[in-house]
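K.L.:
mind looking at a prediction? Sequence and model below.
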Amino acid sequence: MDWFPGATAVSALRVYGWPAADGRRGGSPHLHTASAEGYVVTAGTGALETLSGDGYAEHPLAPGTVLWFTPGTVHRLVTDGDLELLVVMQNAGLPEAGDAVLTFPPEVLADPAAYAAAASLAPPAEIEAGPQSGADLDLAARRRRDLALEGYLRLREDVLARGPAALAPLHQAAAALVRERAPGWAGLWRERALAQAERTGEQLRELAAGRAGHLAEAAVHHAVPTPPPRRHGMCGHLQTWDFTGGSGAPRN
């Protein structure tokens, strides 16, 4: 097994505490186009706001809360100040490859170049590139969050007024943005999630025949934590691990 079980990814998230336009504190609203996402709350309290086939909902979060949601669910994490959780992400590699789409205003979503610029934490092209400080990254992540929130708040009002059908333009815009990347995602899926499922099928066939050869391959794998500082994710500061595998001891 060269990936975390089920070809999932696990990260530790400390939700952004910056105040937003509506007075709440939290991360950037977004959706995933092909991956489900799960949360296990480890500390603090807050809420998850969602826009889905059920319309608008708010889900309280506290230590011990476990929830998950499917592709297309717009989600926004908000914190009372100290919310931390483990994120379990389906299809490891896809979110990093662009599976997530932020809820920027429609005019930004309709322009791939404008979307890419708004989603990036890199300095604008007119500013000479150089090493970014933590304060620089905080400012860039906050600007990105605020633009995503602008689109989200408009979308939420539309969903409250018209129901889940109001999500259709966002879903179509998201599909258009990721269309060119999707063929590459199929390769990641085959070599990770599908390969693990097929391996389980092979093992079940072996067991049904009374053979135990695969059990001789038993091994322990370690993940290598990324060094500090935590990186800036969409919803907060992330601690990630390298889940590329390794038997016995962590790989360098």
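P.N.:
That came in fine, so what should we check first? Quick caveat, the model's predicted, so the values are computed rather than measured.

K.L.:
every contact and neighbour count from this point should use C-alpha atoms.
P.N.:
OK.

K.L.:
would you map the strands across this protein?
P.N.:
When secondary structure is read from DSSP state E, the chain shows strands at 9-15, 30-32, 37-43, 46-52, 55-61, 66-69, 74-79, 84-89, 100-102, 224-225, 231-232, 236-242.

K.L.:
distance to R190 and mean neighbour count added to the ones you listed, as TSV?
P.N.:
Rendered in TSV, the data for those read as follows (distance: least, Cα to Cα, whole Å; neighbours: other Cα atoms under 10 Å):
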stretch	distance to R190	mean neighbour count
strand 9-15	16	22
strand 30-32	19	25
strand 37-43	19	19
strand 46-52	28	21
strand 55-61	33	16
strand 66-69	22	14
strand 74-79	26	24
strand 84-89	16	22
strand 100-102	19	24
strand 224-225	24	14
strand 231-232	28	18
strand 236-242	19	20
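
K.L.:
out of those strands, flag the one nearest E202.
P.N.:
Minimum separation from E202 across these (Cα to Cα) falls at strand 9-15, 23.5 Å.

K.L.:
now do that closest one: distance to the chain's middle.
P.N.:
Strand 9-15 sits 9 Å away from the centroid of its parent chain (Cα atoms, centre = their mean, to the nearest Å).

K.L.:
and the comparison structure, right after this:
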Amino acid sequence: MSGATGFAGLPGAVGVSHLSVYDWEAADGFCGGTPHLHLTCSEGYVVTGGRGAVQTLTADGFASTPLEPGALVWFTPGTIHRLVNEDGLRIVVLMQNSGLPEAGDAVLTLPPALLADPETYARAVRIPDGPEAEQAAAARRRRDLAIEGFGRLREASARGDHEPLRAFHRAAAALVRPKVDGWRARWEAGAAEAARQTGVQLDRLAAGDASHLGQARVRAELPSRTGVFGMCGRLSTYALTGDAHT
């Protein structure tokens, strides 16, 4: 049995960030972030301040879940979600499969013409390097495009027409398909490895072997980046890794 402790990231290979949700007003009168979905990662919110809601759209239809301090909300891949900021909404975001969201496991609900191919999509969602005002303008522009597409999907769903949502799912899958091999490598080194380690530890304990307890370690991190323009708001992120160690 290997003596390596393997994955050393957060428990379960979870990603974490601090989020201050945008207070920009959209055409429909709501303030907040950019509607999108994740292809392989569940997402969770722990609300730490302010108030708002998360609007969601799935095959079951549209819903709006209130968010207030202390609330814990999570949803599975394929859930289109949009954060609404009613009063200084701040959240700790938990992401499954740390490394995959950072590698592009999200597609915004842009109008269909902007989902036609990876190059067109990339141009529409890119946040440029440069002055903060230019970054903010780009983030707001793509937010508004995504809300336009989200509104069409929501209206179709309310009519009982689910084909636009299915078409968006197909387009999203086609956009990320070139990335899947890279995602698999990240998952194997991260979440899959973290789960494998638990199996190894259970085997050791069943055999009366407590040697892995002698390899205990403690880690502490501060955010490595702050004020990043994310899809839903300004982010503070951590440079957490799951690098193997012995």
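P.N.:
Thanks, I have the structure now. This structure is a prediction, so every number in the text was calculated from the model and none was measured.

K.L.:
before we move on, the earlier item: so can I have a markdown table of the strands of the first structure showing distance to R143 of the first structure?
P.N.:
Shown next, in a markdown table, are the strands of the first structure (distance: least, Cα to Cα, whole Å):
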| stretch | distance to R143 of the first structure |
| --- | --- |
| strand 9-15 | 16 |
| strand 30-32 | 15 |
| strand 37-43 | 24 |
| strand 46-52 | 20 |
| strand 55-61 | 24 |
| strand 66-69 | 26 |
| strand 74-79 | 15 |
| strand 84-89 | 22 |
| strand 100-102 | 13 |
| strand 224-225 | 28 |
| strand 231-232 | 12 |
| strand 236-242 | 13 |
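
K.L.:
pull the contacting residues for the residue positioned nearest the centre of the first structure.
P.N.:
With distances taken as Cα atoms, centre = their mean, the first structure has P95 as the residue nearest its mean C-alpha position (5.7 Å). Contact partners of P95 of the first structure, counting by Cα atoms under 8 Å, 6 or more residues apart in numbering, are 32, 35.

K.L.:
what's the counterpart of it in the second structure?
P.N.:
In the second structure, the residue paired with P95 of the first structure according to TM-score structural alignment is P101.

K.L.:
what do you get for G38 of the first structure?
P.N.:
Using TM-score structural alignment, G38 of the first structure pairs with G44 in the second structure.

K.L.:
ok, that match to V16 of the second structure distance?
P.N.:
Going from G44 of the second structure to V16 of the second structure by Cα to Cα, to the nearest Å gives 10 Å.

K.L.:
with the first structure superposed, average distance for the longest helix along the second structure?
P.N.:
In the second structure, with assignment by DSSP state H, the single longest helix is helix 132-158. Here the mean offset of helix 132-158 of the second structure against the first structure after fitting is 0.8 Å, by mean Cα distance after the TM-score superposition for the first structure.

K.L.:
packing partners of that helix?
P.N.:
Contacts defined by 3 or more Cα pairs under 8 Å, 6 or more residues apart in numbering; DSSP states H and E place helix 132-158 of the second structure against strand 61-67, helix 118-125, helix 163-176, strand 225-229.

K.L.:
now the angle between helix 118-125 and it, please.
P.N.:
Between helix 132-158 of the second structure and helix 118-125, the angle comes out at 110 degrees (axes from the mean of the first three to the mean of the last three Cα atoms, to 10 degrees).

K.L.:
in the first structure, what residues pair with helix 132-158 of the second structure?
P.N.:
Following TM-score structural alignment, the partner segment of helix 132-158 of the second structure in the first structure covers residues 134-160.

K.L.:
how far does that stretch sit from its chain's centre?
P.N.:
16 Å.

K.L.:
give the buried residues for it.
P.N.:
By neighbour count on 16 or more other Cα atoms under 10 Å, the buried set for stretch 134-160 of the first structure is 137-138, 140-153, 155-156, 159.

K.L.:
buried residues, stretch 164-175 of the second structure. List them.
P.N.:
164-165, 168-169, 171-172, 175.

K.L.:
what sits against the counterpart of T56 of the second structure in the first structure?
P.N.:
Using TM-score structural alignment, the equivalent of T56 of the second structure in the first structure is T50. For T50 of the first structure, the set of contacting residues under the criterion of Cα under 8 Å, 6+ apart consists of 56-59, 73-76.

K.L.:
what about 10 Å?
P.N.:
The contact partners of T50 of the first structure, by Cα atoms under 10 Å, 6 or more residues apart in numbering, come to 29-31, 56-59, 69, 73-77, 156.

K.L.:
and if you look at A191 of the second structure?
P.N.:
7, 9-14, 96-99, 197, 242.

K.L.:
give me the subset of these lying in helices.
P.N.:
Q197.

K.L.:
quick one: the match of G38 of the first structure and T76 of the second structure, what's the gap?
P.N.:
In this structure, G44 of the second structure lies at 9 Å from T76 of the second structure, with Cα to Cα as the measure.

K.L.:
ditto for A195 of the second structure
P.N.:
Distance, A195 of the second structure to T76 of the second structure, using Cα to Cα: 19 Å.

K.L.:
over to P66 of the second structure?
P.N.:
Applying Cα to Cα, one obtains 18 Å for the distance of P66 of the second structure from T76 of the second structure.

K.L.:
same deal with R159 of the second structure?
P.N.:
Counting by Cα to Cα, the gap between R159 of the second structure and T76 of the second structure amounts to 24 Å.

K.L.:
and these two? which has more neighbours close in?
P.N.:
The residue with more neighbours, out of R159 of the second structure and T76 and counting by other Cα atoms under 10 Å, is T76; that gives 15 against 8.

K.L.:
map the more buried one onto the first structure.
P.N.:
T76 of the second structure maps onto T70 of the first structure when the alignment is built from TM-score structural alignment.
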